[in-house]
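Prediction below, plus the sequence it came from.
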Amino acid sequence: MEHMSLQEITTACGGTYYGEPSLLTREVSGVTIDSRKAGKDFLFVPIKGTRVDGHSFIPQVMEQGALCTLSEHPLSDSSPYILVSSCAQALKDIAEHYRRALGIKVVGISGSVGKTSTKEMIASILEQKYSVLKTAGNFNNEIGLPLTVFQIQKEHEVAVLEMGISDFQEMNRLAKVAQPDICVLTNIGQCHLENLGDRDGVRKAKTEMFAHRRPGASIILNGDDDKLSEIATVHAASFSKQDGTTVVPYSDSTHDETSAASAVGKSGDTTPIFFGKDPHNAFYADEIQSLGLKGTSCKIHTPAGDFTVIISIPGAHMVYNALAGTAVGIELGLTLDEIKTGIEALQPVAGRNHMIETEHLTILDDCYNANPVSMKASLDVLSTALTRKVAILGDMFELGTKELLLHREVGTYAAEKKLDLLCCIGTLSKAMADGASEFSAQNDTKICYFETKNDFLNAVSSIIKEHDTILVKASHGMAFEEIVHALCHLTF
């Protein structure tokens, strides 16, 4: 991280400093909540977890050479510390101060589905021109986002920050830290309904991001999403009048054109640039051709021209990620050649549509997380396989009162894809298996239900065949990476 003194930190978090006054002008070399990473001149932020209280590691980190620590209670030793009421809040306050001082563009990304894959696409594109920092792993929450901001170094020119939420006001707190120059919303789907109620609630929570955008920010929306199209109608004019914000929808032209057109009330214009931009400044894709598990080819149209590109990660939904990335690239001054190169350079992330080819099997490792929309998208990818098609699906969490109905719908969708084998694992997935069974009479899909993951693992060698193409997907809490591991080591 760049320069930040203990005096600045104390002021930023509204704390009280205790220690040698001369240290207040000293600058910290980094900020961490992990005692193992608290090296020389670091600021340690002890977080109270469900099992461990970080305060217990304060003596250790000071011995390791940390410059200072935060604390929620007075310390008896002579170590320099800053007393705060909440270390978790102080972490965000300090990160907000640090972000405000940085001369760097920030791209903030959220949505119900595709946040991480869109983040990876945008970063891959921007890396063709800039030094980019991107959110690592799942560091997209109220702890992870501030820690990511602290990773921004002098050499970085753009930060691509993913923001994930599960309740109202979380996005307010995250965006207050990120202060995005470009806001990207991928879609409004059925996730975290336990807290957010319905898709209107999801939209309300996600769009809290806009309140903390920087002046002149661009807002890039999926123009094919009905709820995001409504955002353009309701908010675009007020954005423009307030600070010159540009609203940029992007669209797959094979979808219904009326939603994007209604966003500006201009019939036939599916992907306009709103307010202050040329009305023909549109981002859309056509000539979309599936290459099976090898990816997708499409032609992308932009205000700067058109280009044909091959997206190496399979799935029609990846076209949306490429469109979002293209819009961000144009906003930040990249050429079409740079954007095309960035799209084609994209590499899959483990657990996110990651294709693993073993000696015996092809495995689509998509087990990091799941909701109804992403489940169906992954099943679409699996359906393009030329070998026997197998889906191993597990419970989807945080779906609220309609969770069983939504699991049933995914099961029916899987059966409609005429898979060879569908394995449903988990308590909620019994409804998935039931939904598939009701439809499977119309095709030859074999359906197996397993109450637990261990039940499936005990049976895996008897139901999987050599050369199968296998999708593995469930919510992260199901820990389906164990299944991926077992499949990778399966012999015939």
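Received, thanks. Everything quoted here is computed from the prediction, not taken from an experiment.

hey, let's count contacts and neighbours off CA atoms from now on
Will do.

Now do the strands in the stretch 351-492 of the chain.
Taking DSSP state E, counting those that start in this stretch, the strands of the stretch 351-492 of the chain run over residues 354-357, 362-365, 389-394, 421-425, 446-450, 469-473.

Columns mean neighbour count and distance to residue 42 on top of those, output as TSV?
Output for these, formatted as TSV (neighbours: other C-alpha atoms under 10 Å; distance: least, C-alpha to C-alpha, whole Å):
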stretch	mean neighbour count	distance to residue 42
strand 354-357	17	36
strand 362-365	24	37
strand 389-394	26	42
strand 421-425	25	45
strand 446-450	18	48
strand 469-473	27	39
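
What are the boundaries of the strands in the stretch 151-300 of the chain?
Using DSSP E, counting those that start in this stretch, strands in the stretch 151-300 of the chain cover 158-162, 182-185, 218-222, 246-252, 283-290, 296-302.

I'd like the ones you listed laid out as JSON lines, including distance to residue 106 and mean neighbour count.
Shown next, in JSON lines, are those (distance: least, C-alpha to C-alpha, whole Å; neighbours: other C-alpha atoms under 10 Å):
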{"stretch": "strand 158-162", "distance to residue 106": "5", "mean neighbour count": "26"}
{"stretch": "strand 182-185", "distance to residue 106": "7", "mean neighbour count": "27"}
{"stretch": "strand 218-222", "distance to residue 106": "11", "mean neighbour count": "26"}
{"stretch": "strand 246-252", "distance to residue 106": "15", "mean neighbour count": "27"}
{"stretch": "strand 283-290", "distance to residue 106": "21", "mean neighbour count": "20"}
{"stretch": "strand 296-302", "distance to residue 106": "22", "mean neighbour count": "21"}
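
now the ones you listed in JSON lines, with distance to residue 73?
Shown next, in JSON lines, are the strands of the stretch 151-300 of the chain (distance: least, C-alpha to C-alpha, whole Å):
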{"stretch": "strand 158-162", "distance to residue 73": "32"}
{"stretch": "strand 182-185", "distance to residue 73": "38"}
{"stretch": "strand 218-222", "distance to residue 73": "42"}
{"stretch": "strand 246-252", "distance to residue 73": "46"}
{"stretch": "strand 283-290", "distance to residue 73": "53"}
{"stretch": "strand 296-302", "distance to residue 73": "56"}
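
Next one for the comparison:
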Amino acid sequence: MVNTLTPNELLHITRGEILQQGPLSSINYISTDSRKIIHGDQTLFVALKGFKVDGHDYIADAYTKGVRIFVVQHEDTDTHIPNSTVIRVKSTTEALQDLATWNRLQYEGIVVGITGSNGKTILKEWLGQILANHFDITKSPKSYNSQTGVPLSVFGIERHHKAAIIEAGISQPDEMAKLQAIIQPNIGIMTNIGTAHAEGFSDQKEKLNEKLRLFKDAQLIIYRKDHEAIHQSLQNLYPADKLVAWSEQPGGDYTLSIKKEKEGSKITLIKSDLGLYTFHSRFTDEASLENLRHTIVASLVLGLSEPQIQQSIQELDTVEMRLTLKSGIHQCLIIDDTYNNDLAGLDIALEFMNSQRPKKRKILILSDLLQAGDKGSVYSHVNALIRHYQLDMLIAVGTDIHRLKSAPPCEVYFYRDTAHFLEDFPGLSFQDDLILVKGARVFQFERIVDALQERIHGTVLEINLNALRKNFTFYKSLLKPTTKTMIMVKAFAYGGGATEIAHHLEQLNANYLAVAYTDEGVSLRNEKITLPVMVLNPVQDSFGNLIKHRLEPVVYSLSFFRQLGEYCRSNNNAISVHLDLDTGMHRLGFGEEDLEELRSLTHRYPELRIASLYTHLAGADDAAHETYSMRQLSLFQSMCSSIQSFLGYRPLMHALNSAGIVRYPEFQMDMVRLGIGLYGVEVNGLHENALQPVSVLKTTISQIKLLKKGETVGYSRKGTMNHDGKIATIAIGYADGYDRRFSNGIGKVIIHGQKAPVIGNICMDMTMIDVTGMDVHEGDEVIIYGAGLSLKEQAAAIGTIPYELLTNISSRVKRVYYLD
């Protein structure tokens, strides 16, 4: 909710012109997403023109939600919107930013601006948790730190908030100046500088200086003095009286030294006046300890006492900065969002819930919204959200949330606390439901998730749906707007789980899916996936299912064409098919010599409608094969021309896979086939920094053993300790897909950012690793593939390709999906 804004003020702020004058009413909400409009008669709709979505296409939808005032960008926007005011601006993105700047200027409280390469969101959440125990605050929802995310965050600042915490992220030069004008932080925090988003800058120094522009008008800037590059740049840019430095070593405004203990860490604080205080935390990893010390210093600067901070530190946990989709009991799907609870986060979580595949019911388990300002207004808005997202059931936990008692238009159950809900849990019937669990940390809703969640093997494959979206967007940026995308979700979507990924691809407006076998396509249809699906390896026994489930088979030979044609004719059916043309892969497909008979078959069996013609490039991932690839592409175009001449219509044409999209964009034709690239592997090695790994395979330490030099480890005594030390047994083996070729030191895993080698032979269900000299404990998380251990690096170590590692991950390894 923004400060009330009149249309005249809107016109002045955005520097726009009125295209159409309608009734004038005050504005209390600003929306860029027609799906999220609740109070339409009080809402301004800003039609952003984005890479994937053009907001001008959703003006009519916003109108049906009651909106009567619009800011548009297009010259040709239809202004004949009944009883509406339409304002045209040069850039709707800039207009949105100008409106956010105006809203910020109405606020007289403290604004904390956070930037850096890593840790921004976790620091924002931890600082927010600590401050919220003492006064009313607001903060950026999730990772809303972009050119549009920051304005939307600032719109959440209201007069009753005592402080606002806003994070800012950039990826290109000159972006921070725009964010600085919007945020205008009183207090700045610089977390660190790393390699993230480096591709837009000439060097690390340019990126650092761009980030530091956020603090141009800040009164105080908090940073870690041990980061030498940050320290030097800040000293060069800003006067000393603005800088608040902390360090592990004496010489900063605050000295915060660490001593790791068995059950956590002790942080000793020495202030410049030699005041001394000791904090205790359960965290031992370096990233968490750096974020925690930033949080401590920021809390002190904002006026909290050391005992107040220590009390709050006890409540901090490893914050899951993401919405996580998990398999639940009785075919339910669980959305786990249990780390905090506020209106902005609830709206985001409900939107995520609304985009999931349909289940029998939509159920929200919600706690009190703590430190939320005026309770009546807050719970009135919760009611509006429940109505807007058409929930079937609300389970409300807490004492304040009883204010909802008479209003929610759904089935409602109230519980005083989590314990009372769990007492009733066995009697509640959850079956094939979509359940969002959203609660403040004090309510310990992780206990509810634990009760609802399907029992899982200790090894999980986490799939980052945001990374999937970013990779998809990268490849789309290489294509013409008219080029269609076919996404390969065969082999369980390269190990990631076909159903959830296919559903997400529907949300991203992919045009086609491709699977290997008919039963994979049937499974997608049973899960309500509606996109066209191409089946690469159909067999005669599957003809009935192909037609029943509207699947489109590949036809690769004359005999298969006849078989399918006869089946369709005898059953009075028609079907769309895709013709595989062999131009040099020499695997499956029609050759040039088959085209004359293919002409005859297409005339004989009109029941087979040719949806596309395609070929496979044998060497698109290697420049050494460019001559061969070009010969294939030339032959493909020639064969397509021949086929089109006797078909009498023009099917889609496609030849490029992930590697080909990068190497031969001029041959994108009507459609491309995106496979391994979507999952974060750029096999050409030309744009690796532009992609993000989609999946992380992780497990836990089951046991730690101390061994003497010369002792042996594992089957056949293949592992030998060449020093006194310790090993850890982790809960993954070759039955989970951890290739046995990683045995005996070839494989590495990561624990707390450090690499540990495999020792001995990998077993069916377990692996031993050498953790000598490392501070690790039973139950610690272990990364098998992920940040710091790329799939390409791991595959190269055992002489294979990333495809094999991904597709070999066993089905007993549970897939967990999240949106960070």
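In hand now; what should we look at? Note that the structure is predicted; figures quoted are calculated from it, not measured.

Overlay them and tell me the TM-score.
Once the chains are laid over each other, their TM-score by TM-score structural alignment, normalised by the length of the first structure reads 0.70; 399 aligned residues with a C-alpha RMSD of 4.1 Å.

quick revisit: put together CSV for the strands of the stretch 351-492 of the first structure, with distance to residue 462 of the first structure on each row.
Compiled in CSV, the strands of the stretch 351-492 of the first structure are given as follows (distance: least, C-alpha to C-alpha, whole Å):
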stretch, distance to residue 462 of the first structure
strand 354-357, 20
strand 362-365, 17
strand 389-394, 13
strand 421-425, 12
strand 446-450, 12
strand 469-473, 15
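
of all the ones you listed, which lies closest to residue 310 of the first structure?
strand 354-357 (16.4 Å; C-alpha to C-alpha).

That closest one packs against which elements?
With contacts taken as 3 or more C-alpha pairs under 8 Å, 6 or more residues apart in numbering; DSSP states H and E, strand 354-357 of the first structure sits against strand 362-365.

mean distance, the strand it packs on to its aligned residues in the second structure?
Following superposition, strand 362-365 of the first structure is found to deviate from the second structure by 7.4 Å on average (mean C-alpha distance after the TM-score superposition for the first structure).

elements contacting that strand?
On a contact count with 3+ C-alpha pairs under 8 Å, 6+ apart, strand 362-365 of the first structure meets strand 354-357, strand 469-473, helix 481-488.

Contact partners for residue 338 of the first structure?
Going by C-alpha atoms under 8 Å, 6 or more residues apart in numbering, residue 338 of the first structure touches 125, 128-129.

which one among the residues you listed gets closest to residue 387 of the first structure?
Closest approach between those and residue 387 of the first structure, by C-alpha to C-alpha: residue 125, at 32.8 Å.

what number of residues lie near residue 376 of the second structure?
Residue 376 of the second structure: 12 surrounding residues under other C-alpha atoms under 10 Å.

Quickly note the distance from it to residue 336 of the second structure.
Residue 376 of the second structure sits 27 Å away from residue 336 of the second structure, going by C-alpha to C-alpha, to the nearest Å.

same deal with residue 201 of the second structure?
36 Å.

which of these two has more neighbours?
Ranked by neighbour count (other C-alpha under 10 Å), residue 201 of the second structure and residue 336 place residue 336 first, with 24 against 15.

Which helix or strand contains that one?
Per DSSP states H and E: residue 336 of the second structure is located in strand 333-337.

so whichever helix or strand comes after that strand corresponds to what in the first structure?
Downstream of strand 333-337 of the second structure, the first helix or strand assigned by DSSP H and E is helix 343-354. Aligned by TM-score structural alignment, helix 343-354 of the second structure falls on no residue of the first structure.

Quick one: residues in contact with helix 343-354 of the second structure.
Counting by C-alpha under 8 Å, 6+ apart, 36, 141-142, 156, 323, 335, 337, 369, 378, 382, 385, 389, 434, 436, 438 sit against helix 343-354 of the second structure.

Counterpart of residue 127 of the second structure over in the first structure?
Looks like residue 127 of the second structure aligns to residue 122 there (TM-score structural alignment).

quick one: what helix or strand has that match in it?
Using DSSP H and E, residue 122 of the first structure falls in helix 115-126.

Just list what that helix packs against, helices and strands only.
In terms of contacts (3+ C-alpha pairs under 8 Å, 6+ apart), helix 115-126 of the first structure is packed against strand 105-110, strand 132-134, strand 158-162, helix 317-331, helix 336-344.

For those, please prepare JSON lines with the additional fields distance to residue 90 of the first structure.
Shown next, in JSON lines, are these (distance: least, C-alpha to C-alpha, whole Å):
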{"stretch": "strand 105-110", "distance to residue 90 of the first structure": "21"}
{"stretch": "strand 132-134", "distance to residue 90 of the first structure": "23"}
{"stretch": "strand 158-162", "distance to residue 90 of the first structure": "20"}
{"stretch": "helix 317-331", "distance to residue 90 of the first structure": "31"}
{"stretch": "helix 336-344", "distance to residue 90 of the first structure": "37"}
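
Residue 410 of the first structure is nearest to which of these?
That would be helix 317-331 among these, by C-alpha to C-alpha, at 17.1 Å.

before we move on, the earlier item: and the strands of the stretch 351-492 of the first structure: which comes nearest residue 227 of the first structure?
Closest to residue 227 of the first structure of these is strand 469-473 (C-alpha to C-alpha; 26.2 Å).

these two touch, right, residue 93 of the first structure and residue 15?
No: counting by C-alpha atoms under 8 Å, residue 93 of the first structure does not reach residue 15; the two are 10.6 Å apart.

Map residue 167 of the first structure onto the second structure.
Match for residue 167 of the first structure (TM-score structural alignment): residue 172.
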